[in-house]
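Chemist: The following block contains a protein sequence and its predicted model.
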Amino acid sequence: MSSLIRATSLQGIDTLILEFGANVAAIMQACNINVDFTQLENQYVSYRCYAALLEYCAQQFNCPSFGLKLASRQSFDILGYISIAAKSGTYLSDALDWVVKYLHLHSPALRLTAHPLEDDKSLFLSFEINLNPLPNINQVTELTIGLAMGAIKKLSNNQCKPITVFLPQKLTTSKYAYNSYFDCKVIEHRNSAGIVIAKQDLSIALEQGELTNVEAARNFLAKNSQYNSPLPIQVSALMRPMLPIYQCSNHTIAAALNMHPRTLHRKLAKHNTSFVKLKDTTRRALAQHYLTQGQLTISTISELLGYQEQATLSASVKRWFGCSPRAFRTNNC
């Protein structure tokens, strides 16, 4: 089930496809997806096929903003019981806690982490897609961030204003269009997709509406325990968005895990690793990924890995792979 997602994530895509003048059944068949759009709540689809469907539609309809268009048609309710429990909280922090703990029930391929930045005034909500190898996720990433942004604004009655949006890919349309959609600065080419909000916004009272099935939702979630990845995997996931903004320190990562740095050190030692080793391993994996893509300059890759100097990246790549970054790219692209 690790590569599945609830079919509710297809909410609205059938009508959007029709508006482009295409045949819904033919599009679904081309992407190996077979669902009953009247019963999405009871079905799952392959996450890879789901991501491929969004990319296929964007290309077929020459619509680089397809993911964002779909996000504007969807609601937080696609998360089912998770959204009901989240909306039953008192503050925005309560809602985020529910999603962080139980998003894996919507799709085990998705992971949301919330951790403070070093200024201690802002919070980074980071989304990870845990598939290996990673497919083309440009459209599904923009859909996820767009939907998350809409949910945060709805829950806070538009009181929570995003500060920055990070996207791992090159922007598929004009930067102005992104800035207008998200109503904040959008930065491309980051190791993780995510949203930066003010930490004080966590205390915003949720918009209270008439809720049903709250008890059923909480009981269901209580019976499905929180999924915890092994600590080294959690640390590596937290490192990725922190590297390019030069905030990947043991203090920052420990704070994100609600630990003292010494406690983190001891627990990592039990896994026969350390913060320094994990940081190096994470950088190595990222370097291998970016260098084989062939889209980013060596200078940009150096920044994404959190190096102040390009020469440091060159030395690391030679240590990891026995050659220079350019030689590695030539041999592997």
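Modeler: Here it is on my side, so go on.

Chemist: rest of the way, CA atoms for contacts and neighbours
Modeler: Will do.

Chemist: Can you name the helix or strand that the spatially most central residue of the chain falls in?
Modeler: Geometric centre of the chain, nearest residue: Phe127, 1.9 Å, by CA atoms, centre = their mean. Using DSSP states H and E, Phe127 sits in strand 122-129.

Chemist: what packs against that strand?
Modeler: strand 110-116, strand 193-198 (3 or more CA pairs under 8 Å, 6 or more residues apart in numbering; DSSP states H and E).

Chemist: then this one, side by side with the first:
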Amino acid sequence: MGNSPKHIAVYTKIVADKLLERGYDEETIFRGTAFDASLLQEEAPMVEAADNLGFFEHAADLTKNDLIGFQLSQGQDNRRIGLISYVGLASPNVLEFLLNYGRYVRVVSDVFDGDLSRLKDQGLLSWRYRIPSNIERRQYVEYSVTVLLNTLRHYTGTKLVPRQVGFEHQRKDHVEVLEEFYGCKIMFGAECNSFEFKKADLELPLISADEQLLKVLRGYGDQVLAEKKGQHDGLIPEVEQAIADQLAAGGASLDAVASELGMSPRTLSRKLANRDTTFFRVLEDLRKSLSKSYLRDSDLALAEIAFLLGFSGLSSFNDAFKRWTGQSPGQFRAV
């Protein structure tokens, strides 16, 4: 799958090193993953995004610790990921760091989809990952976002506290641990991942600012982006997002999703068929993935989950979930 979207695996390498330090052997660390010990020798590996994010979930399963991503990020800054970190750190202040970081993140990721349009006026940075919904990402998100905040705090010399943080994933345990570190309310199950900063904090200067270096790095970054433009396809995640936006309003239809994506239902069906899937299959996979996340990681009532997934009632949700898993929603949650 040479055209599969890639994502930098430097953080994955760091986590593997940390597991070695904790006494796990290489065979155990990499068993069941897409990686082997050669990862430890690479400087800036780029790997399939699903494999990258999946390794963090593997680490949580291996250590039986659902805070492992957050915990292993402590004391880390993001210089190890190279260009996008240094172009950010050469910026004059927090605002320009985030703008440059958001602009050049595609150098190291084909799946990061950021929205910078409200950053300057509202202090809001939001992003999603253009990957199928069944790819777990909680540990990676909590790791990478904590590293980003660590970096901003270190290079501003402040205890920078966001107004609010939002995570797409659900979490019902240890919320207070994360909120204590971030210093603010965290919204789990949010529409997208987000940071909201005070305007005064966006103006905080960076001790690493370097105007001449910034010009050089931006020039190089623009070259790399031009070469990468249009290389990777994110249709299925786009379809999933369009479906998710419509589910709680009473379900999602092929016609409505195709219209939102600016194409005819026939064209969308043909494009999905070229990717060996159908609209109904994408809808079912998304509902299945979201239902498991809601049941495992939230305290939402079953009727609320059925509503959020666009089912007409609890019984139809029960029937669908049994078809997917062989269990009722209640049995799945009780395990």
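Modeler: Yep, it's here. All figures in this text were calculated on a predicted structure; none of them were measured in a lab.

Chemist: Superposed, what's their TM-score?
Modeler: The TM-score (TM-score structural alignment, normalised by the length of the first structure) is 0.68; 286 aligned residues with a CA RMSD of 4.2 Å.

Chemist: hmm, back to that, didn't the residue nearest to the centre of the first structure look like it was pressed against His115?
Modeler: No: judged on CA atoms under 8 Å, Phe127 of the first structure makes no contact with His115 at a distance of 11.6 Å.

Chemist: ok, back up a step: what's the nearest residue to the residue nearest to the centre of the first structure if we skip its chain neighbours?
Modeler: Leu112 (4.7 Å; CA to CA, 6 or more residues apart in numbering).

Chemist: The second structure: which residue goes with the one you found?
Modeler: Superposed on the second structure with TM-score structural alignment, Leu112 of the first structure falls opposite Gly114.

Chemist: Show the contacting residues for its match.
Modeler: Contact analysis of Gly114 of the second structure by CA atoms under 8 Å, 6 or more residues apart in numbering lists 102, 125-128.

Chemist: Out of the residues you listed, which is nearest to Gly313 of the second structure?
Modeler: Nearest to Gly313 of the second structure out of the contacts of Gly114 of the second structure is Arg128 (CA to CA; 29.3 Å).

Chemist: what do we get in the first structure for that closest one?
Modeler: Match for Arg128 of the second structure (TM-score structural alignment): Glu128.

Chemist: could you check the distance from that match over to Asp97 of the first structure?
Modeler: Separation of Glu128 of the first structure from Asp97 of the first structure (CA to CA, to the nearest Å) stands at 16 Å.

Chemist: what's the answer for Gln169 of the first structure, then?
Modeler: Counting by CA to CA - Gln169 of the first structure and Asp97 of the first structure are separated by 27 Å.

Chemist: Please identify which of these two sits among more neighbours.
Modeler: Legend: neighbour count by other CA atoms under 10 Å for Gln169 of the first structure and Asp97, higher for Gln169 (21 against 17).

Chemist: Now the more buried one. Nearest residue, chain neighbours left out?
Modeler: Counting by CA to CA, 6+ apart, the residue nearest Gln169 of the first structure is His189, at 5.0 Å.

Chemist: contacting residues for that neighbour?
Modeler: Listed by CA under 8 Å, 6+ apart, the contact partners of His189 of the first structure are 166-170, 304.

Chemist: Count the residues that sit near Gln293 of the first structure.
Modeler: 12.

Chemist: from what I can see it touches Phe328, true?
Modeler: No: contact criterion CA under 8 Å: Gln293 of the first structure and Phe328 do not qualify, at 11.3 Å.

Chemist: any idea how far Leu96 of the first structure is from whatever residue of the first structure lines up with Leu202 of the second structure?
Modeler: Applying TM-score structural alignment, one finds that Leu202 of the second structure aligns to Leu202 in the first structure. Look at Leu202 of the first structure and Leu96 of the first structure: by CA to CA, they are 9 Å apart.

Chemist: what do you get for Arg283 of the first structure?
Modeler: Going from Arg283 of the first structure to Leu96 of the first structure by CA to CA gives 29 Å.

Chemist: more neighbours, those two?
Modeler: Neighbour tally, Arg283 of the first structure and Leu96, criterion other CA under 10 Å: the higher count belongs to Arg283, 24 against 20.

Chemist: Can you name the element that comes right after the strand or helix carrying the more buried one?
Modeler: Assigned by DSSP H and E, Arg283 of the first structure belongs to helix 275-293. Following helix 275-293 of the first structure in sequence order, the next helix or strand is helix 298-304 (DSSP H and E).

Chemist: ok, back up a step: so the match of Arg128 of the second structure is in contact with Arg111, correct?
Modeler: Yes: using CA under 8 Å as the test, Glu128 of the first structure is close enough to Arg111 to be in contact (5.1 Å).
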